[in-house]
Structure formats: structure tokens, C-alpha cells
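# need a 3D model of the following:
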Amino acid sequence: MSYPDRFYPIVDSLSWLIRLTELGAGTVQLRVKGLELAQATALVREALDVTEGTATKLVVNDYWQAALDAGAAHVHLGQEDLAEADIPAIRNAGLTIGLSTHNEAELDVALALRPNYIALGPIYATTVKTMRFGPQGLAPLAQWKKRIGTIPLVAIGGITLERAPDVYAAGADSIAVVTDITGSPDPDTRVAAWLDYTSASA
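Take a look at the predicted model:
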């Protein structure tokens, strides 16, 4: 699977994006909250400069208009973003779209939009942000995968490298990782371990 990669880190700064790009991460999502459109567009342009000419694919979280204006190739939207997002414009510009889901109703919405991947979470308890939904556990991954078929399924929420084998076995095609990287005492070694594992298990 070329997109998203099996290891899919999510970070909140250019410095983390630079670090992951240099380490060889194939897909990285930049998730920075609270920006005005001009700020977001400038940030996306800087991020694209970082990844240009590398193997890293930049995914822009939420700021779909900034992604369009800056010439990005990939966006990720939450369910709350769909009310304002111009999906036809995003598609006409050739961008891929990833969508978050947390329950069956949200999955129905996502499937109707035919996204390039669907994310399910949180699989385990997470401290990254306040969630409207409790931990899903592994069981829904198999159910989601059966429903979405060939659409890549991204698991997110409290997933560590040690938990990864069970998450992949349950049906995930990709794992989005935040704290296991950004909270690690040795992020570079942790990223290398993820890349080694996902490359060997592909």
C-alpha cells in the first residue's frame, strides 16, 4: 500500500516534520490547531518545502483551503470539518482525502464521500486530545475493514509499537502514531524501529 504508509506519524510542528522527513517516514500528517487561513497557508507552504524532493508525503489536517492554496496533495478531515469543506473542489484539484470516523453513522458518511482512506479511533485510551468517544478496542477494526473493502483503514489512538502487531492483525492497513513518537525519550530510535517493523511486515 503506497498511501498512507503502514507507519503514519502525526505531528504538530515543522521541527517534527523535518525530523521525520530526515528519518525517512513515508507519510506524515501535520496537525496544528487554531490558525487563520493565511497562517495555515504559510505553514503548509513551508511544510511542502521541507518534503519536496523527499519520500515523505505531507498530509494537511483540517486546513483544506490552505492545502488547496499552497498546492498540497493530501488532506485529512474530521467529521466536524465536512460541513464547511468543499469536497468537489478538493477532488477537482486532485488532492486525496482521508476521513476520521468513530462510529457506524460516521462511517456511513465517510463511505458516501468515497475517501482515499478511513481512520478509526481511538483504538486505545489517548491523552492527545479530549475525545467524544471512548476507546474502541480491536474488534471494530475487523468490522470496519469488512465494510470498506479495498479502502485503506488507518487505526489511531494510544497505539504503541508493542501493540502494533495486534492492531494490524485486527484489520488495520496503517497505524497513525502520535505519543509513541513525540513522547519517546529517544524519538529517532523509536521511528527507526517503526520503519524497520512495518517494512519487514509489509
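
# contacts, neighbours, all on C-alpha from now
Fine.

# contacts for the helix or strand containing R19, please.
Assigned by DSSP states H and E, R19 falls within helix 14-23. Contact partners of helix 14-23, identified using C-alpha atoms under 8 Å, 6 or more residues apart in numbering, comprise 11, 28, 30, 46-47, 50-51, 54-56, 188, 191-192.

# show me what counts as buried in the following helix or strand past that helix.
Downstream of helix 14-23, the next assigned helix or strand under DSSP H and E is strand 27-30. Within strand 27-30, the residues that count as buried by 16 or more other C-alpha atoms under 10 Å are 27-30.

# try stretch 81-89
Across stretch 81-89, burial judged by 16+ other C-alpha under 10 Å covers 81, 87.

# please apply the same query to stretch 159-169.
Applying 16+ other C-alpha under 10 Å to stretch 159-169 flags 159-161, 164, 167-168 as buried.

# and this one, please, so the two structures can be compared:
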Amino acid sequence: MSLPRFYPIFDSADWIARMLALGVKLVQLRIKDRPLPELRAEIRRARDLCRAAGAILVVNDHWQLAIEEGCDWLHLGQEDLDTADLGAIRAAGLKLGLSTHDEAELTRALALHPDYIALGPVWPTILKQMKWHQQGVEKLTEWKARIGGVPLIAIGGLRVDRAQQAFAAGADVVSAVTDITLAPDPEARVRDWLRVTA
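Reported below is the predicted structural model:
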């Protein structure tokens, strides 16, 4: 299965609406710490926006809502895996992406036959405090050799000028968060991303 090569992550349907207008075809909605009704409304709106645009929406973490709202894709971190009902997720037909940071997590992820595997942070990231420091592009090459045909997502510290380095090392898809949301002109930055990942 091939995915679009650019995978931005946003924390609201408003952001997603702005970026779909530019031609983004794969996007993650990652919302933390919001009341359930707000979460449901955001997921529902993002789902409808993506369907109308012919884009793939990946819901981060909130697997029950993703099932209830008829979404197609889910992303789980390793902590999320501890509590998620994988049987229910698979029974609902959701495609599943998983985060990995080390060998043990990769082994665990591969046993679940995910639809993509993410490795990060490839470069240092300001997004969140992590016990893992930068993994380096060499680990992308190592991971790709291990996972074969499963799409590999590079995340963490990605910038437009690093995209080709990530692809050359084995990434199938590059993901960005703060490089877009903190840019002075997020739309211009996304156009740059779309150009280098076309």
C-alpha cells in the first residue's frame, strides 16, 4: 500500500481545513485534553472535511471515537497500545499506524501487522519532552530493512530541507508538526512541503 509522501499533524479541524485547501492528502488529527463532546465534534468535522477533499484522516489515540464516528485510520503510540482494544479496532476495519522508538517497540509493533510504522524523533524536536533523543537517519535505513513493505513514516524535527535526506535513508513518508504550525506563513510552508514530496 502506498501513502501520500507528506503527512502533517494538526490539533484542530480548523488547521486541517486550511491545509486540505492546498492539496494535502494525508493528515493526522492529534488532540489532547479536550472534553469528550468537543473531541467528537472535531473528529466528525475533520472526517467530513477529509472525505470531501479525497484525503486520508488519521485519528490519533481516540480509538473509541474513531470507531463510533466511522473513521478509516487510527494512530496509536506505545502507551495507547496498553489500553486500546485492538480486537475492536480491527473488527471496525480501521487501518492502524503505530509509533516506535526502539527495538522492543518495533518488535511489538510488527507483531500487530500495522498499516504503517512511524519512527522518531529522527532529528531533535521541540514538540514534547521525550526520553529518546534524536534517532538519526541511519535508524530509518535500519527500520526500513526490518519492516519491508510496511510504509515507514519519519517524524521529529523534520524540515523541508531534510525531507530528501529522510527519503534517501528509507522513509516512505515524512511528517511535520511545528515546522508548519510555528511558521510565519503556514500555508507557504505547506506549499514548500508539497513541492519537495510530490
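
# mind telling me the TM-score for this superposition?
Once superposed, chain against chain, the TM-score is 0.96 (TM-score structural alignment, normalised by the length of structure 2); 198 aligned residues with a C-alpha RMSD of 1.2 Å.

# hang on, the earlier thing: for L111 of structure 1, state which of the buried residues of strand 27-30 of structure 1 is nearest.
Nearest to L111 of structure 1 among the buried residues of strand 27-30 of structure 1, counting by C-alpha to C-alpha, is Q29 at 21.3 Å.

# list the contacts of that closest one.
Contact analysis of Q29 of structure 1 by C-alpha under 8 Å, 6+ apart lists 8-11, 58-61.

# try 7 Å
Taking C-alpha atoms under 7 Å, 6 or more residues apart in numbering, we find Q29 of structure 1 in contact with 9-11, 58-61.

# JSON lines for those, including distance to A176 of structure 1?
Output for the contacts of Q29 of structure 1, formatted as JSON lines (distance: C-alpha to C-alpha, whole Å):
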{"residue": "P9", "distance to A176 of structure 1": "5"}
{"residue": "I10", "distance to A176 of structure 1": "7"}
{"residue": "V11", "distance to A176 of structure 1": "10"}
{"residue": "L58", "distance to A176 of structure 1": "14"}
{"residue": "V59", "distance to A176 of structure 1": "12"}
{"residue": "V60", "distance to A176 of structure 1": "14"}
{"residue": "N61", "distance to A176 of structure 1": "13"}
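
# out of these, which are buried?
Buried among these by 16+ other C-alpha under 10 Å: 9-11, 58-61.

# the inter-axis angle of whichever strand or helix holds P37 of structure 2 versus helix 13-20?
P37 of structure 2 belongs to helix 36-53 when elements are defined using DSSP H and E. Computed by axes from the mean of the first three to the mean of the last three C-alpha atoms, to 10 degrees, the angle separating helix 36-53 of structure 2 from helix 13-20 equals 10 degrees.
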